[in-house]
Every structure is written in C-alpha cells, then in structure tokens.
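S.K.: Below are the sequence and a predicted model for it; my questions follow.
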Amino acid sequence: MRKPVQVSIYVDEGCWAGVAILIKELLVIAGTLHSRNFDLDASALFQITLAGPSEAAVRSFTGTMITPDQAIRNSGPPPQVIVIPPYYFFDAQAVPVRANFRRWLVRAYERGAILLGFDGGVRVLAASGLLDGHEVTGNLSDQKAFAQHYSPVRFSPHVPLVTDGRIVTATGTAPSMDACAYLVNHFYGEAAAHKFSRYTNPVRRPVYERTELIDVVLKNHADHRIRQAQEFIERHFNQDISVEDAARRAAMSLRNFTRRFHTAVGMTALNYISHCRVEHAKKMLELRGGPVLQVALECGFNNEASFRRAFHQICEQTPMQYRKASMMKKKPSATP
C-alpha cells in the first residue's frame, strides 16, 4: 500500500488558525472519500503535521493557542508538501522570516516539495526568496508590499488560484479548496480529485475556477514550463491571444514550445486555446440565452463562423444543438 504523502502545515505567531485546521481536515476528508472508510489512519492519503518554529504553543491572529505537533527540522526527510496558511499584516513592510524556517523551506523545495501559500501566507513565502521569477496570487491589499519588497515575483492578485511549477497560491475560501483538490490530483489522480471537489465544493463555481479543474487532467505531465503556459492560456483565452504569446510566457522559442506542448499535453497549443474557449462557451450556453455571436465574442472567437467550427469539432454538435440539449436536461420529467 502506498505511504501517505507527508504534508507540513507551518503555524507561527499571527497565523490564521482556522484555515490551518481547515486545510488539515480537507486533506483528511480526501482520504475518507477516496477509500469510503471512516478509519482515519487506514484511509489516509496525506500524513499531516502542524510544524512550528519550536514545539511551544503559538498564538494565532485571534489569540487562539496552537500547539505544533513538532518543530521544523533541517535534518531527516523533508515533507513533500509545505503549506503556509494566511497571515494578516497591518502594513506593507517586508516580512521578517526566521533563518531556520528559510533553510527548512529551501531544503524541502530543492528536494522536490510543493509549496502552498494562502492569502497573506504568500508574503511569508515571498520573503524566503523562493517565489522570485514565479507568478503568484494573494491579497489585493498586498500589492504595495510586493511592488516594494518582492518585485522579482509576478503578483496577480485578481487570479484566485495560480499554479506555477511546484508553487501553488490561492486567495479566498473556494480557491483554497481547489488548491487542495490540485494536491489530491497531483498525487492520486483525477478521479480522487473529482470526488473530493464534488463533496467539498459542490456549488457551481465561476468559470475561472471551473476551467482550472476541467483541464487538470491535461496537466498530468512533468513539464513545468508548459503547465505555466497552460495556466496563462486558461486566464486569457477570452482575449486575442496567440500561440506566440503563450511561447513568450514560457520563455521559449516558438518551435521548441510547439514541440514540447504537443508532447506534454497531447494536443497543439492552438487546439488548447480552442478547448478552453469552447469549455467556457458550453457553460454560457447552459446558463443563458442570447445570440450565438455574443457567446462567440465573449469566449475569444473573432466571428461566429470560427466559433461554430471549433465547437462542432470538439463537441460534435452545433452550439444551438448543445443549448437545446442542455435545456431539455433541465426540464423536470413528467410524473405519471
């Protein structure tokens, strides 16, 4: 039987205790859902530890005392995942980080760990220097701090969930759940992630979150730069973007990017752009009426004809046929 993935949730003075516990319980729930077994030890997909600067209790933002399971260690096997919960900072000053905390982070990351940062916790990660050159999200109020102290980090606070290689950041409650779903998918596959998402976040999500989860199966590859390009496409598909734009985002030549994208994803980058646009269009057709041309333009197509061709190629039906079929599914069945 596969050993559970080792996860450390770092708790320190001023952290949001509720979110730290929420993340722990979400990852525990992933195991019980996957195995349909309420024996927490037997069903565990993740072995979660609260790690602190020492084993002494720390005071959370609201005054709740949290006792770490263990102190961070710079010896022995590092965790496979490190989670930094939210913190609230009153100003835009640089965040001081403990030297042993930074060594612990760097050592784990160099050995392949995934780093998850939530809201203000992203500033803690940024202070370690490990986010330099990466794109992240976080609190909109932290824009000034990132501009002043962490300028090498590409800060995109309007995006709820960003995965850039082994750096995963989220802002808000629902994206935090999706970040956990990303972990489940990364280590245990799409089926386990889908089951987890249906249980923990069943409410219809905005398109930006739904696209992230729809396309997660197409990210089961090891090419981090191509995943970065995929995430760029997913955020900008409704704009006038091109394959060249995505190649530049991945800092690759067009020829090399085209080859590596097809090898990693199994389709061309141009088809991937169409895929994202059509997925968006399907939800728009399900949720509202109106002209097909309007749907086409809002999804990033230049005209209705190109939209119809792409839609039929992917869905094997026209947009109107898809809308009619979705409306029929919504109609309550007649009772005898």
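M.R.: The structure has been received and is ready for your questions.

S.K.: only C-alpha atoms for contact and neighbour calcs from this point on.
M.R.: Will do.

S.K.: what residues are up against residue 304?
M.R.: Applying C-alpha atoms under 8 Å, 6 or more residues apart in numbering to residue 304 gives the contacts 292, 293, 296, 297.

S.K.: mind putting the residues you listed in JSON lines, distance to residue 110, secondary structure and neighbour count included?
M.R.: Below are the contacts of residue 304 laid out as JSON lines (distance: C-alpha to C-alpha, whole Å; DSSP: H, G, I helix; E, B strand; the rest coil; neighbours: other C-alpha atoms under 10 Å):
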{"residue": "292", "distance to residue 110": "49", "secondary structure": "helix", "neighbour count": "18"}
{"residue": "293", "distance to residue 110": "49", "secondary structure": "helix", "neighbour count": "16"}
{"residue": "296", "distance to residue 110": "44", "secondary structure": "helix", "neighbour count": "25"}
{"residue": "297", "distance to residue 110": "44", "secondary structure": "helix", "neighbour count": "16"}
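
S.K.: ok, of these, which one's closest to residue 43?
M.R.: Distance to residue 43, by C-alpha to C-alpha, is smallest for residue 296 among the contacts of residue 304, at 45.5 Å.

S.K.: if I look at that closest one, how far off is residue 208?
M.R.: Going from residue 296 to residue 208 by C-alpha to C-alpha, to the nearest Å gives 17 Å.

S.K.: same thing with residue 53?
M.R.: According to C-alpha to C-alpha, residue 53 and residue 208 sit 36 Å apart.

S.K.: another structure for you, compare them:
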Amino acid sequence: MKTVACIIDEGFAPFEFGVACEAFGLDRSDDGVPNFDFRVVAPHPGAVHSKLGFSVNVEHDLSFAYEADLVIFCPMPRERWGNVDARLIAVAQDAVARGAWTMSVCSGAFALAAAGVLDGRRATTHWMYSGVLAAMYPQIDVDPDVLFVQDGRIITSAGTAAGIDACLHLLRIELGAEMANRIAKRMVVPPQRDGGQAQYIDRPLPAVAGDSLSDISAWAVQNLRDELSVDELARRAHMSSRTFARRFRSEFGMPPATWLTRQRIVEAQRMLERTDLGLEQIAAETGFGSAAVLRQNFTRVLDTTPSAYRARFSCTAAMAG
C-alpha cells in the first residue's frame, strides 16, 4: 500500500478526517516508517465546509481515488444518508472491484452501503446509527457493538476514536506490528484494541481509579511466558474468578483468555519481526508452550503462518546493516 485517498464532502466531521490524516498523512520517516502518497480529495475541489462551521481547501478532485491503494470515506451528514452523491458511489464500486483497500469511518459506511459493496457482508458504524443502517440496507449484516469490522479488503469502523483502531489495524496488516506500534506510540494511543471490542461499556465501571484492572493487565503483559490462568489473575486482583472475569470483560471487551491470546500474538509478531529466534523459543517466551500451539493460534487470528509473517515483515537484516 503506497497511495491513500481520503474523501471529504460538505459537512464532513473534523475529528474523523483528522484521524485519517494523522494515521496515513504524516511524515514519520525519522522513525523508520515509510510514507504514503496521501491526498485529500473531494467531489468539488476548493473550500469544503465542515459540520463545525470552518472549511478546508481541497486541491484534488476524485481522480486520484480511482488509482489509490486505499480509499477512505469520512462521515457524511445525516441528510445525505439516503441520497449519496453518485460520484462517491462510483468511487466505492471501483475501489472494491479492483481490490483496493476501502475504509469507512463512522457514518461513511452509508456511502459504501449505497454503493452496494457491503451487500452480504458484515459491517459496522457508530452504534447510534447502526439501526438506521440496518433498516435502510437489510442485506448488510450490521454489527452495532464492535469497534471495526474487516470483511475482505473492506474495513468499516464505528464512531470517533474507533477510526484510530481501524487505521492501526490496517497499518499492522500492511507494515507489520512493529511499525504499527511506532505509529501508535507517536499518536499516544494503545497500539492494539481488537476490532471485536465493544463500542461502549454496558454498565459503568467503579468510580475509584484504583479499582481498574489496568495494573493487572500491565503485569500480565510483562509475564506472558508464565502460565497465566484466570484464577491467578483473579487472585492478584483480590477478586473471585467469576467477578474478575465479569469485570475484565466489561473493561476490555473480551474474556481474559481471549485477551491473553491476543497479547501473546502481538508479542510473537514483535519477536518474528525483530529477532532470529526459532518458533519453539518464541512459543516459550510468549507463553504458547510449543511451536504447534503458536502456529495454530497465530494462523487463526492473523490468517497467515508465523513463517510467512516473518518472511514479509522481518527487519533483522536491516537492523544488522
């Protein structure tokens, strides 16, 4: 992925637009991160007004979107959900047809839905709008509870900050975990929140900050090679296993065992990129125990083998040079 087109139109949402610019438009070459040819495009170049009363000057029309490796659809005003610009529909259809990455942030999903490219697919948008999307387009499997959904080479994300998670997810696919983590560090955000994490918490967390499970999760990440059972984590949190599991799912959006597996995979990605260690040793260091178990979990979550991942993203040769 080398070229990125970010589409905005009248009434665009500044924060979500800024997320796309931050993730793909900044020069981070001083951190070893490759740059993208990032361009903001619009159906009508010139002054494009945001929903907050200011405008940005867009130099490019939609031509670049027809050749970009990634096309991003920013949120659109509610009044245009049922009347999407035909030019945006054409861009979405072209991007999907030629196999480009296609991403929507928040209500940008309505443009993809109008183009028909989400038919028969799973998708998401902001939880406040998911019912409208499902009612307007019943052929789409709308998931109202998740941060983002990847279906093939189409990524739809929920509102506001979930766009950051979707962008980092794609950057991790294209550049590897190490580069994505560097970008996340510069953005001062968590390097990975799983797409299946809930958009919002069903019940309020306790008001006392000390009751947060962040200390336990941080300790677990530092001790992934150990056999970390729910009972052990619950004991350290001074809770019953049942209470801990319920609290953990509420705070992190998934069961403790699923979260631990994802953290172990993230660490395995880092080691595959940054070291020459064999799979058995990586499996031991990350708590999987054996190369076979590492391979099984890695392939299930990332849809590629550890060896294939290392072949694509290893930077040990560059480090040695």
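M.R.: Arrived safely. Values in this document were obtained by computation on a predicted structure and should not be read as measured data.

S.K.: Give me the TM-score for this pair.
M.R.: The TM-score (TM-score structural alignment, normalised by the length of the second structure) is 0.60; 231 aligned residues with a C-alpha RMSD of 3.9 Å.

S.K.: returning to that earlier point: the more surrounded of residue 53 and residue 208 of the first structure?
M.R.: Neighbours were counted for residue 53 of the first structure and for residue 208 using other C-alpha atoms under 10 Å; residue 53 has more, 19 against 15.

S.K.: In the second structure, what residue corresponds to the more buried one?
M.R.: Here residue 53 of the first structure is matched to residue 43 in the second structure, going by TM-score structural alignment.

S.K.: On the three-state scheme, the residue mapped onto residue 139 of the second structure from the first structure is what?
M.R.: When the first structure is aligned by TM-score structural alignment, residue 139 of the second structure is paired with residue 152. Classification of residue 152 of the first structure by DSSP: H, G, I helix; E, B strand; the rest coil places it in coil.

S.K.: Could I get the contacting residues of residue 152 of the first structure?
M.R.: Contacts here follow C-alpha under 8 Å, 6+ apart; on that basis residue 152 of the first structure touches 131, 132, 133, 134.

S.K.: Emit the PyMOL select command for whichever of the residues you listed are buried.
M.R.: With 16 or more other C-alpha atoms under 10 Å as the criterion, this PyMOL line picks the buried residues out of those:
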select buried, resi 131+132+134
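
S.K.: just the strands in the stretch 1-150 of the second structure please.
M.R.: Counting by DSSP state E, counting those that start in this stretch, the stretch 1-150 of the second structure has strands at residues 3-7, 37-41, 46-49, 55-58, 70-73, 101-105, 122-123, 141-142, 148-151.

S.K.: Is it possible to get a markdown table of those strands that adds mean neighbour count?
M.R.: Shown next, in a markdown table, are those (neighbours: other C-alpha atoms under 10 Å):
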| stretch | mean neighbour count |
| --- | --- |
| strand 3-7 | 24 |
| strand 37-41 | 20 |
| strand 46-49 | 17 |
| strand 55-58 | 15 |
| strand 70-73 | 26 |
| strand 101-105 | 27 |
| strand 122-123 | 24 |
| strand 141-142 | 20 |
| strand 148-151 | 22 |
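
S.K.: Quick one: closest of those to residue 311 of the second structure.
M.R.: strand 101-105 (22.2 Å).

S.K.: outside of the closest one, which residues touch it?
M.R.: 16, 69-75, 92, 95-96, 112, 125, 153-160, 163.

S.K.: Buried subset of the residues you listed, written for ChimeraX?
M.R.: Those of the contacts of strand 101-105 of the second structure that count as buried under 16+ other C-alpha under 10 Å are selected in ChimeraX with:
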select :16,69,70,71,72,73,74,75,92,95,96,112,125,154,155,156,157,158,159,160,163
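
S.K.: So which bits of stretch 125-135 of the second structure are buried?
M.R.: 125, 126, 127, 129, 130, 133, 134.

S.K.: My error: substitute stretch 74-85 of the second structure in the last question.
M.R.: Residues 74, 75, 76, 77, 81, 84 are the ones in stretch 74-85 of the second structure that count as buried (16+ other C-alpha under 10 Å).

S.K.: And those, which is closest to residue 21 of the second structure?
M.R.: residue 74 (11.0 Å).

S.K.: Just want the most central residue of the second structure.
M.R.: residue 166 (2.3 Å; C-alpha atoms, centre = their mean).

S.K.: To what extent is the counterpart of residue 152 of the second structure in the first structure buried, counted in neighbours?
M.R.: Aligning on TM-score structural alignment places residue 152 of the second structure opposite residue 165 in the first structure. When neighbours are counted by other C-alpha under 10 Å, residue 165 of the first structure registers 17.

S.K.: Could you pull up the residues touching residue 165 of the first structure?
M.R.: For residue 165 of the first structure, the contact set (C-alpha under 8 Å, 6+ apart) comprises 224, 225, 227, 228.

S.K.: contacting residues for the spatially closest residue to residue 200 of the first structure that is not a sequence neighbour?
M.R.: Excluding its sequence neighbours, the residue lying closest to residue 200 of the first structure (C-alpha to C-alpha, 6 or more residues apart in numbering) is residue 177, at 7.2 Å. Applying C-alpha under 8 Å, 6+ apart to residue 177 of the first structure gives the contacts 23, 26, 197, 200, 201.

S.K.: name the element residue 177 of the first structure belongs to?
M.R.: Using DSSP states H and E, residue 177 of the first structure sits within helix 173-188.

S.K.: That helix vs the second structure, average offset?
M.R.: Following the fit onto the second structure, the mean deviation recorded for helix 173-188 of the first structure is 1.8 Å by mean C-alpha distance after the TM-score superposition for the first structure.

S.K.: Centre of the chain to that helix, how far?
M.R.: How far helix 173-188 of the first structure lies from its chain's middle: 6 Å, per C-alpha atoms, centre = their mean, to the nearest Å.

S.K.: Mind giving me the packing neighbours of the next helix-or-strand element following that helix?
M.R.: Beyond helix 173-188 of the first structure on the C-terminal side, the first helix or strand identified by DSSP H and E is helix 190-200. Here helix 190-200 of the first structure touches helix 17-35, helix 173-188, going by 3 or more C-alpha pairs under 8 Å, 6 or more residues apart in numbering; DSSP states H and E.
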